[in-house]
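Chemist: Sharing a model that was predicted from the sequence below.
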Amino acid sequence: MSATADSYARTGRSTPTRHRERASYDREVVHAILDEGFLCHLGFVRDGAPVVLPTLYVRMGERIYLHGSTGSRPLREAGQDERGLPVCLTVTHLDGLVLARSAFHHSLNYRSVVVHGAACQVTSEEELTAAVDALVDNVVPGRAADSRPADAKELAATAVLRIDLAEVSAKVRSGGPNDDAGDLDLPYWSGVVPVSPAYGIPVPAEDLSPDIALPGYLAAR
């Protein structure tokens, strides 16, 4: 399947081997899953062995930007090759624990996105500044404008990777357990335990002036 204005191209790497009916290449579905989170896992090969690192991300149009340090080896490698570093990026939201009558049919309700591509280091100061601000706002909307911007020294110590959204797929599991017909009369509870993220009450820094009130964008979380 070729890419269209509404969907991503389906490739061998982006087609799951199990439960293909749960896969989606719809751009709106992919974007919605990506936009709901800010923590991803980045996989790549280093010295012939697989490595997976958690890091912050943000989607800006048809690109993903990842935060890192200039001291990070994969980021250095991505900056040394104009073709970029081959990577696999994953984002997952857990929505529920699916408890079946049999241990075999226990499952999870989730929404996930997998991105295959090449990660390239951002070198333009303008693009780097925009990406850093977007990364901050993706974690706490409104925070970039309510904090001191990074100065030249801090920007120089900050590395940002860019991945184009081209080879992408989403996968979603929803609904209740898929119990076997022969298990329906067993005396075990079966159903779904919903799971959702929760934010606690903000705790001010010990050296924060009492004159500084809690920002509205935090009070609303």
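Modeler: Right, received. Where do you want to start?
Chemist: can we go C-alpha only for contacts and neighbour counts from here?
Modeler: Will do.
Chemist: three-state assignment of the most far-flung residue of the chain relative to its centre?
Modeler: Centroid-distance maximum for the chain: residue 185 at 40.2 Å, with Cα atoms, centre = their mean. Recorded secondary structure, residue 185: coil (DSSP: H, G, I helix; E, B strand; the rest coil).
Chemist: Distance check, it against residue 105.
Modeler: From residue 185 across to residue 105, the span is 15 Å (Cα to Cα, to the nearest Å).
Chemist: Could you pull out the helices in the protein for me?
Modeler: 27-35, 73-80, 125-139, 152-156, 216-219 (DSSP state H).
Chemist: Just send these back as CSV, with mean neighbour count and distance to residue 203 too.
Modeler: Formatted as CSV, the helices of the chain follow (neighbours: other Cα atoms under 10 Å; distance: least, Cα to Cα, whole Å):
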stretch, mean neighbour count, distance to residue 203
helix 27-35, 18, 26
helix 73-80, 18, 33
helix 125-139, 18, 17
helix 152-156, 12, 26
helix 216-219, 11, 11
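Chemist: another structure for you, compare them:
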Amino acid sequence: MSDAATQPDSYPVTDRSRVKRLHERGRYDHAAVHAILDAAMVAHIAYVIDGQPFCTPTAFWREGTHLYWHGSAASRMLRAQKPGLPVCLTVTHLDSLVLARCGFNHSVDYRSAMCFGTAHIIEDLEAKARALDAMIDRFYPGRNAELRPSTAQEIKATMVVGMEIEEASAKIRSKGVGDEEEDYALPIYAARIPVTQVIGAPEPCPRLVDGVAFPEGLKGFTAGRRLDEVMVESHRTTFGVE
């Protein structure tokens, strides 16, 4: 077990969460794991129901060491989590394509996080409503105050799932080209090609009421900005630095 397991600001390291291949890329501290989670809007959630593995992409958010996601109350996956279901939630950011001088050394730069825990349904209606409000404000700070409140039926039709992070690991590659020393002299093109998701220009609804301006709370969503940077900024605006 690594030293990270004994640190108060790190997740425990076990055989389940330890990075085994290229372990030097592994991180278990809250800061590294949370930075990757907060920069994302979508996670993939893996689980097993009746012996069949599933993996579901969904919007998610973090509050402290607790993760939340939502979906339809009719979802089989969400209904199965009512009594508590072991899940693995993952997030990956692709940062660059890496072209080397041989096929073996072609790679990508990335940031990924893997979180383990037991998912449970948020049953209390007030807690569910607060969580749904938190989801909107997490992505779009302050927007809830500008919206029509959700109806009781809309809240009933939505299921919210929570999961305390029991164990987590981050894995990061940021080295760019890494060829064999003798290959650097070969006349073969090699490069790191950055990859980003970028915010585009807003396309207002054609039925927007005259005089409705772009909200101040969405000022971070300006064309050309990186989505991961906007997500981190939005999380800090809503929840502060954690």
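Modeler: All right, it came through fine. Since the structure is predicted, the reported quantities are computational estimates derived from the model, not experimental observations.
Chemist: closest to residue 145 of structure 1 out of the helices of structure 1?
Modeler: Nearest to residue 145 of structure 1, of all the helices of structure 1, is helix 125-139, at 8.3 Å by Cα to Cα.
Chemist: quick one: that closest one to helix 27-35, angle?
Modeler: 80 degrees (axes from the mean of the first three to the mean of the last three Cα atoms, to 10 degrees).
Chemist: mean shift between helix 125-139 of structure 1 and structure 2?
Modeler: Compared with structure 2 after the fit, helix 125-139 of structure 1 shows a mean deviation of 1.8 Å (mean Cα distance after the TM-score superposition for structure 1).
Chemist: could you say what helices and strands that helix packs with?
Modeler: The contact analysis (3 or more Cα pairs under 8 Å, 6 or more residues apart in numbering; DSSP states H and E) places helix 125-139 of structure 1 against strand 49-60, strand 63-69, strand 158-164.
Chemist: Check those for me and report the most buried one.
Modeler: Each of these was scored by mean neighbour count; the highest is strand 158-164, a mean of 22, by mean count of other Cα atoms under 10 Å.
Chemist: ok, residues contacting that one?
Modeler: 62-70, 75, 78, 117-122, 128, 131-132 (Cα atoms under 8 Å, 6 or more residues apart in numbering).
Chemist: counterpart of residue 208 of structure 2 in structure 1?
Modeler: Aligning on TM-score structural alignment places residue 208 of structure 2 opposite residue 208 in structure 1.
Chemist: contacting residues for its match?
Modeler: Counting by Cα under 8 Å, 6+ apart, there are no residues that residue 208 of structure 1 touches.
Chemist: what do you get for the one 10 residues further on?
Modeler: With contacts defined as Cα under 8 Å, 6+ apart, the neighbours of residue 218 of structure 1 are 140, 202.
Chemist: and what of residue 105 of structure 1?
Modeler: Residue 105 of structure 1 makes contacts with 99, 177, 178, 179, as judged by Cα under 8 Å, 6+ apart.
Chemist: Nearest spatial neighbour of residue 110 of structure 1, chain-adjacent residues omitted?
Modeler: residue 94 (4.6 Å; Cα to Cα, 6 or more residues apart in numbering).
Chemist: pretty sure residue 6 of structure 2 contacts residue 12?
Modeler: Yes - when contacts are counted by Cα atoms under 8 Å, residue 6 of structure 2 is listed as touching residue 12 (7.3 Å).
Chemist: picking that back up, the residue farthest from the centre of structure 1 and residue 102 of structure 1: what is the separation?
Modeler: From residue 185 of structure 1 to residue 102 of structure 1 the distance is 11 Å (Cα to Cα).
Chemist: With residue 77 of structure 1 instead?
Modeler: Distance from residue 77 of structure 1 to residue 102 of structure 1, by Cα to Cα: 47 Å.
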